[in-house]
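Novice: heads up, no residue letters with this:
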């Protein structure tokens, strides 16, 4: 594993130390790695959503009405809840 030194303002350093002290993380590095992992996941989700938006825009205008789309969305939601 590589090492990286990071300079933090005192308030941020205390925050990291407090998060480590909760017991959820074994040390400051563990906490920082978790933050980076979550940021990577968030950016991947944003990229997926952007790709879907782009796909929708590039597909052109649809033929369904807004009420048809709303009903379809509600039906899919009901099916997922079963």
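Specialist: Now that the structure is in, tell me what you want to look at. Just so you know, these numbers come straight off a predicted model, no measurement behind them.
Novice: Please count neighbours and contacts with C-alpha atoms only from this point.
Specialist: Will do.
Novice: which of the residues in stretch 27-37 are buried?
Specialist: Within stretch 27-37, the residues scored as buried using 16 or more other Cα atoms under 10 Å are 27, 28, 31.
Novice: chain center to it: distance?
Specialist: Put simply, stretch 27-37 sits 16 Å off its chain's centre (Cα atoms, centre = their mean, to the nearest Å).
Novice: let's bring in a second one:
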């Protein structure tokens, strides 16, 4: 695993330290930082998907007829897999 050093202000360091230890969610500062980075990575990917969807054109009108068609597709899929 690669290593990286970061500099933190004293208040940020204290916050990180409060998140690790015996009664905390994380065993050490590295676990905490990896989790933060993974969450930011997922958030960025989600944002990209939202923007892609928004720029893909207009979608279906969501109304009762839409849900009726969706229910029919689910029922048909279940029946064809039996």
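Specialist: That came in fine, so what should we check first? The structure presented is a predicted model; accordingly, all values stated were derived computationally and were not measured.
Novice: re the thing from before, got the buried residues of stretch 27-37 of structure 1 as JSON lines, with distance to residue 45 of structure 1 and secondary structure columns?
Specialist: Formatted as JSON lines, the entries for those read as follows, by distance: Cα to Cα, whole Å; DSSP: H, G, I helix; E, B strand; the rest coil:
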{"residue": "27", "distance to residue 45 of structure 1": "28", "secondary structure": "coil"}
{"residue": "28", "distance to residue 45 of structure 1": "26", "secondary structure": "helix"}
{"residue": "31", "distance to residue 45 of structure 1": "21", "secondary structure": "helix"}
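Novice: Relative to residue 7 of structure 1, which of those residues is nearest.
Specialist: Nearest to residue 7 of structure 1 among the buried residues of stretch 27-37 of structure 1 is residue 28, at 13.0 Å by Cα to Cα.
Novice: Make sure that closest one is actually in contact with residue 22.
Specialist: No. Contact status for residue 28 of structure 1 versus residue 22: not in contact, 11.0 Å apart, counting by Cα atoms under 8 Å.
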